[in-house]
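**Q** mind looking at a prediction? Sequence and model below.
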Amino acid sequence: MHAMQYELPLPADYDMDIVRDRVARLGHRLDDWEGLGLKTYLMRERGTHGSPVDQYGPFYLWNTVEGMNSFLWDGAFQGLVGDFGRPRVHQWTGLAYEEGRAADSPPAVAVRHRAPVPEGAALGEFMAEAVDGTRRLAGRDGAVLAAAAVDTSRWELVRFSLWARGAPDTPGEVFQVLHTSAPGRKALPRGRQW
């Protein structure tokens, strides 16, 4: 599993209905994308769920590198680049994935929490704790799914979770879910990824 996200910061006076309309028009295009486990079309809106910014920031869980590369290089991503400019794309190697207690419910919000891997940490122990934390997060009431991944170039851990209703009491930035494409969600490997 590979995780990926790009974020498009938008001006404070940006009409966020433009983002909603774009997702309503184009979101279905990845509903059957080969190699994609899950894409959540995410938005943060100033003043909603405590967000200080307006932002579009889709989050992906990929089953295959080929599917991810096809998305980035074969045209689908180019539409976004043409409309908004080329964003920096963050990528993380998967550590864990778990279906949540509300796995069959449509997600309403997503929470992304990024944290540094502490210098001097025993890496195996730290990553094992991230796996356990993912399992605990998925076991909470209202959780649709939870995932953890790491960027070893920056030693950054990301936890990503989807929730069936309003923002849960868990650390991180809260995003509104506008649409979900999940052609390979059932094939995402469960549990620890090594």
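**A** Great, that's in hand.
**Q** could you use CA atoms for every contact and neighbour count after this?
**A** Will do.
**Q** okay, now the closest residue to Pro87 other than its chain neighbours: neighbour count?
**A** Computed as CA to CA, 6 or more residues apart in numbering, the closest residue to Pro87 that is not its neighbour in sequence is Tyr6, at 6.2 Å. By other CA atoms under 10 Å, the residues close to Tyr6 number 16.
**Q** check it against this one:
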Amino acid sequence: MHAMQYEITLPADYDMEIIRKRVATRGHLLDDFPGLGLKAYLVRERGAGSPVNQYAPFYLWADPEGMNSFLLGPGFDGVVRDFGRPEVQHWTGLTHAEGPARAGVPRTAVRRRRPVPEGTSLSSVVEEATRETEHLATLDGVVCASLALDPRRWELLHITLWEDGTPREVGECYEVLRVSQPHRAELSRGARR
């Protein structure tokens, strides 16, 4: 499993309805994309709990070949054409757990990034973060929760999708406009156990 996200920060006066229409008209194109476990089409709006307007899709890939095919194909070319080439963040997937609301439609995503402190045991930090992610996945309203690691920056990433707009965890909150999830069932198998 691999996690990937790019953030397109938009001007303060940008009409976010443009992004909503983009997702509504083009989002279905990834509904059967090979290797894609899950794509959450995420946005934040300035003044609605966010300091910026931002389109920040988040991906969980069941297969790295699918990720490569997307990044080098026409879908990502459209992003580059319309917004410029964004920095693509990526992480090695460690844990993915389905929640009690697994059959629900996620409305909110919470992302938390935290550094792995220098001089600590990496395995113990990851084990603790894995337990935390698995606990999050037991809470009412959770669709799924995932944990990933960026070994370049030594940073852990937690992402949780919630069925409602009132998540019970602290982090950067995003509105989920849509989810494509052709290979979601394969994510748990591809995660570290």
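**A** Okay, I see it. Note that the structure is predicted; figures quoted are calculated from it, not measured.
**Q** quick TM-score on the pair, please.
**A** Here the superposed chains carry a TM-score of 0.97, computed using TM-score structural alignment, normalised by the length of structure 2; 193 aligned residues with a CA RMSD of 1.1 Å.
**Q** coming back round to it: what does the residue nearest to Pro87 of structure 1 align to in structure 2?
**A** Taking TM-score structural alignment, the alignment pairs Tyr6 of structure 1 with Tyr6 from structure 2.
**Q** quick one: its match from Arg152 of structure 2, how far?
**A** Tyr6 of structure 2 sits 17 Å away from Arg152 of structure 2, going by CA to CA, to the nearest Å.
**Q** returning to that earlier point: and the residue nearest to Pro87 of structure 1, what is it in contact with?
**A** Neighbouring residues of Tyr6 of structure 1 by CA atoms under 8 Å, 6 or more residues apart in numbering: Gly57, Pro58, Phe59, Pro87, Arg88, Val89, His90.
**Q** isn't the third one right up against Leu8?
**A** No: no contact is recorded between Phe59 of structure 1 and Leu8 when judged using CA atoms under 8 Å, the distance being 12.0 Å.
**Q** who's more crowded, these two?
**A** Neighbours were counted for Phe59 of structure 1 and for Leu8 using other CA under 10 Å; Phe59 has more, 21 against 17.
**Q** how far away is the more buried one from Arg159 of structure 1?
**A** 11 Å.
**Q** how about the helix or strand encompassing Ala96 of structure 1: buried residues?
**A** Ala96 of structure 1 is part of strand 89-99, with elements assigned from DSSP states H and E. Within strand 89-99 of structure 1, the residues scored as buried using 16 or more other CA atoms under 10 Å are Gln91, Trp92, Thr93, Gly94, Leu95, Ala96, Tyr97, Glu98, Glu99.
**Q** for those residues, give me CSV that also has distance to Ala122 of structure 1.
**A** As requested, the buried residues of strand 89-99 of structure 1 are exported to CSV (distance: CA to CA, whole Å):
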residue, distance to Ala122 of structure 1
Gln91, 22
Trp92, 19
Thr93, 18
Gly94, 18
Leu95, 15
Ala96, 18
Tyr97, 22
Glu98, 24
Glu99, 27
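**Q** and the helices in structure 2, which stretches?
**A** Here structure 2 has its helices, by DSSP state H, at 17-26, 64-71, 74-83, 122-136, 187-190.
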